[in-house]
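Engineer: Give me a model of this one.
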Amino acid sequence: MRRTAAHQGVRMIKFSSILSRYEAAEFSLAEAAELLGIGERTFRRWRVRFEDEGEAGLLDRRLGKASGKRVPQDRSDEVEALYRRRYAGFTAKHFHEHLVKDHLFGWGYTWTKTFLHSRGLLEKAERRGAHRRKRERRPLPGMMLHQDASTHLWLSGQPALDLVVTMDDATSAILSAFLAPEEGTASTFRGLAEVFGQHGLPLSIYTDRGSHYFHTPEAGGKVDRTRPTQVGRALEHLGVEHIAAYSPQARGRSERVFHTLQDRLVKEFALAGIATAAAADLFLRDVYIPAHNALFSEQPSQEGSAFVAIPGVDLREILCVQEERQVGNDNCVSFNRLKLQIPESPLRAHFVKATVKVRHYQDGGYAIFHGQRCLGRYDKKGAIEETKQKAKKAA
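Structural biologist: The predicted structure is shown next:
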């Protein structure tokens, strides 16, 4: 028996009992109406209908009639066809967003979810586990960033790639996201450069203990702060605290974001016909991230920002690989299987046996520094940039 019909039967039995006691003067009109949870006027009206028509007069006239808010059959069929042919595998929430945005669907999310369950198109989610109290967010944007990567088959027909995401703890807003062949020092510097260049320096950044973030002498043990990696050296130079996570649960906020991205982003790439990493990065920057942040980001608990502007700081010279080398007898430096020839310098006749520092930039270029002085800059193949410029001028 449907619940509404059952309630109708209970209401009739209760009304009949109270009406008979009212007529026996056990209750006043006000008391009888109060016991039924209705007004006095309604009680009088029900009494008249009961006397004229019997129990049929108390039937709810809405029973058996289609609701004015019911989704028409043709729209129901359209929704089912859309899910089967175009949006198969989407969650109910993700699918409903596209219905509203792209197909002018005017009914609520609850209907969409219930409809998908009733047609066997979507399984009900498992019951959640025991409650856990999550860590409170930082009150201001820029107080803490999370950076992590997820290996996944993001693009159809392409091998697994790493999606590198940098997000804010206070708001869960994604500040940078792109695909990389493999997570590492280069991808970390790229993400940090995008965020620091646009927003400024945060107070801290929270990461796992990957080898590009920290040296960890013992597997699963504490990190060695006395031996900073390239990333650690750059963050220390900029005065950004680097916090190591010691469990997956500690990175719960970023893990939940990746769960959402793995479900939604793959489908969005497929819908948009994205087939290459370069096209995916543009789609992420211009389309997906703004929409994702508008939907999922939180309002910080306090007004303002903890990001610190860094005018005049050349991030390119800091967020890069820096390693010391000794200059050879041929006045060249060996680095990454390249021979970097030091050009003539007014500082000294040559730099043989001198210790210099080689910087390898995100664009693939190189530079050699002796102290704070740049001795030469080179392209990704090791050709001196100044020589190339002179050759262009001569031509």
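
Engineer: From here on, just use CA atoms for contacts and neighbour counts.
Structural biologist: Noted.

Engineer: Next, the contact list for the closest residue to residue 309 other than its chain neighbours, please.
Structural biologist: Excluding its sequence neighbours, the residue lying closest to residue 309 (Cα to Cα, 6 or more residues apart in numbering) is residue 200, at 4.6 Å. Contact analysis of residue 200 by Cα atoms under 8 Å, 6 or more residues apart in numbering lists 307, 308, 309, 310.

Engineer: Which of these has the largest number of neighbours?
Structural biologist: The most neighbours of any of the contacts of residue 200, using other Cα atoms under 10 Å, belong to residue 307, which has 17 neighbours.

Engineer: Could you list the buried residues of stretch 111-126?
Structural biologist: 112, 113, 115, 116, 121, 122 (16 or more other Cα atoms under 10 Å).

Engineer: now stretch 93-109
Structural biologist: For stretch 93-109, by 16+ other Cα under 10 Å, it's 94, 95, 96, 99, 109.

Engineer: quick one: residue 140 is in a helix?
Structural biologist: No. Assigned with DSSP: H, G, I helix; E, B strand; the rest coil, residue 140 falls outside any helix and is coil.

Engineer: contacting residues around it?
Structural biologist: Residue 140 is in contact with 170, 300, 301, 302, 303, 304, 305, 306, counting by Cα under 8 Å, 6+ apart.

Engineer: does the residue nearest to the spatial centre of the chain sit in a helix or strand, and which one?
Structural biologist: With distances taken as Cα atoms, centre = their mean, the residue of the chain nearest its centroid is residue 257 (4.1 Å). Element membership for residue 257, per DSSP states H and E: helix 252-272.

Engineer: To check against the first, give me the structure of this:
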Amino acid sequence: MTSRDAAEVLSLSERQIKRLKAGVKKEGEVFVIHKNRGRKPKHTIPGKIRDQIVFLALSKYKGANYAHLAELLEEDEGITISQSSVSRVLKAKGIKSSRKHKPPKPHRSRERKPQEGLLLQMDASPYEWIPGIKCSLQRQTILKYGLPVSVYVDRHIIFKTPSNAKLTIYDEFEGKALAYTQFSRAMQELSVGIVYAYSPQAKGRIERLWGTLQDRLVLELRLFAIKSLKEANAFLPGFIQRFNARFAVVPREPQSAYRLLEEHINIDYILCRKEARKASQGSTFSFGGQTYQLSKNNQVVPIPNKAAITVLTSPRFGMRAEYKGGVYEVRKAVRPAKVIPKEDRAKRSIKPIKVKDDHPWKNSGVRPNFTYEESDRELVAAIYDPQGWE
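Structural biologist: Just a heads-up that it's a prediction; the model follows:
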């Protein structure tokens, strides 16, 4: 076989075939074996480090995805290793990533707004970030950055009422054209527009963000043994700084579009639940099966009958009420106990009456299914005729 024929069979160049022939003539058949065969590469991960990574992935950092685990190993354990190396080590032991990536579907992404604060993507999540505690973030965004021009949300009933939702009679009196959720009502009071997404793909950025946070934030809260909202709020700023340093995107225009919250606005009186009520006699109103009164400086605030009142409830301040633009504290109304005069007690005493044998009830053969008593004498006389049934 010529060198050209050998090169064609082995899919090599003629120059390579000639080099192999010369080497075999000089050193024998062992020349064709690669010189690194059986030798470990210089950059190979030591077996002790591999075992440590596997142990940490199954214990301390259980639930972390490959990328997050590589970061935690470098920050907390002093082990500098790439995400791909972490992936190879764990896959070799049959340990899969906590996040399963599905094949991407073709979809045109929404173009990013040029300024920060023009469009704030939001989502609702029932996820328990702290075991046993469900919470959400909104107040801190407004206080730190300001009010966005608009928010981008899906059509969940938290953000948008169903199409068949009806207005309350109070909304109709005020001339409202549609029913509000607590969220949409708060956004209207803050003059923040709402843009609704009509598909999950349209708001893919926030959906991916939620998935990333559910991987990273929950694990780090557990690592720092955080079990309360107070501890979580203290931990959050540092986490956000580290998170943004890795994932944040710089806007095309540096000027922010967030609007500062006006000083006279109490954000707690907007980010709360509001329910309409009507005042009753005695400057009282009912809420949750209880009767309340407005209070200011430990004095009852008089309000006319059928006056419109808005009840505000929030974990931050409990319960208060809004009346004519002012927000007041509330207290339970104390009603005096009913006392029956002695003469009325005697009149209301019940004495059974014996029915005579010649009474029409007995003659007609019809018996009432209740006890005829003294207090019912006038009522019975008005209903029944002595000769029989009316």
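
Engineer: Of the buried residues of stretch 111-126 of structure 1, just say which sits nearest to residue 361 of structure 1.
Structural biologist: residue 122 (47.9 Å; Cα to Cα).

Engineer: Quick one: map that closest one onto structure 2.
Structural biologist: Counting by TM-score structural alignment, residue 122 of structure 1 lines up with residue 96 in structure 2.

Engineer: Now do the buried residues in the helix or strand hosting residue 8 of structure 1.
Structural biologist: Residue 8 of structure 1 is part of helix 3-23 when elements are defined by DSSP H and E. Neighbour-count burial for helix 3-23 of structure 1, with 16+ other Cα under 10 Å as criterion, is recorded at 15, 18, 19, 22.

Engineer: The following helix or strand past it to helix 3-23, inter-axis angle?
Structural biologist: Once the chain leaves helix 3-23 of structure 1, the next helix or strand it forms, by DSSP H and E, is helix 29-36. Going by axes from the mean of the first three to the mean of the last three Cα atoms, to 10 degrees, helix 29-36 of structure 1 is angled at 150 degrees with respect to helix 3-23.

Engineer: Read off where helix 29-36 of structure 1 ends up in structure 2.
Structural biologist: So helix 29-36 of structure 1 is aligned with nothing, judged by TM-score structural alignment.

Engineer: chain center to that helix, what's the gap?
Structural biologist: 55 Å (Cα atoms, centre = their mean, to the nearest Å).

Engineer: hang on, the earlier thing: could I get the buried residues of helix 3-23 of structure 1 in TSV, plus columns for distance to residue 64 of structure 1?
Structural biologist: Converted to TSV, those look like this (distance: Cα to Cα, whole Å):
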residue	distance to residue 64 of structure 1
15	22
18	27
19	27
22	31
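
Engineer: quick revisit: how close does the match of residue 122 of structure 1 get to residue 17 of structure 2?
Structural biologist: 44 Å (Cα to Cα, to the nearest Å).

Engineer: sorry, back to before: which one of the contacts of residue 140 of structure 1 sits closest to residue 292 of structure 1?
Structural biologist: Looking across those and measuring by Cα to Cα, the closest to residue 292 of structure 1 is residue 170, at 15.6 Å.

Engineer: What's the closest one aligned with over in structure 2?
Structural biologist: By TM-score structural alignment, residue 170 of structure 1 lines up with nothing at all.

Engineer: Structure 1: which residue goes with residue 221 of structure 2?
Structural biologist: Under TM-score structural alignment, residue 221 of structure 2 pairs with residue 269 in structure 1.

Engineer: Wait, that match touches residue 262, no?
Structural biologist: No. Judged on Cα atoms under 8 Å, residue 269 of structure 1 makes no contact with residue 262 at a distance of 11.0 Å.

Engineer: what about the two, which has more around it?
Structural biologist: Between residue 269 of structure 1 and residue 262, counted using other Cα under 10 Å, the more crowded position is residue 269 (20 against 17).

Engineer: need the contact list for that one.
Structural biologist: Residues in contact with residue 269 of structure 1, defined by Cα under 8 Å, 6+ apart, are 154, 155, 275, 280.

Engineer: Secondary structure element for the first one, which one?
Structural biologist: Assigning secondary structure by DSSP H and E places residue 154 of structure 1 outside every helix and strand.

Engineer: ok, back up a step: show me the contacts for the match of residue 122 of structure 1.
Structural biologist: residue 90.

Engineer: Give me the distance between it and residue 53 of structure 2.
Structural biologist: On the measure of Cα to Cα, residue 96 of structure 2 and residue 53 of structure 2 end up 14 Å apart.

Engineer: try residue 150 of structure 2
Structural biologist: Taken as Cα to Cα, the span from residue 150 of structure 2 to residue 53 of structure 2 is 45 Å.

Engineer: Between these two, tell me which one has more neighbours.
Structural biologist: Set side by side, residue 150 of structure 2 and residue 53 show more neighbours around residue 53, with 21 against 18, by other Cα under 10 Å.

Engineer: just checking, what residue in structure 1 corresponds to the more buried one?
Structural biologist: Aligned partner of residue 53 of structure 2 by TM-score structural alignment: residue 79.

Engineer: contacting residues for that match?
Structural biologist: The contact partners of residue 79 of structure 1, taken as Cα under 8 Å, 6+ apart, are residue 99.

Engineer: This completes my enquiry, with thanks.
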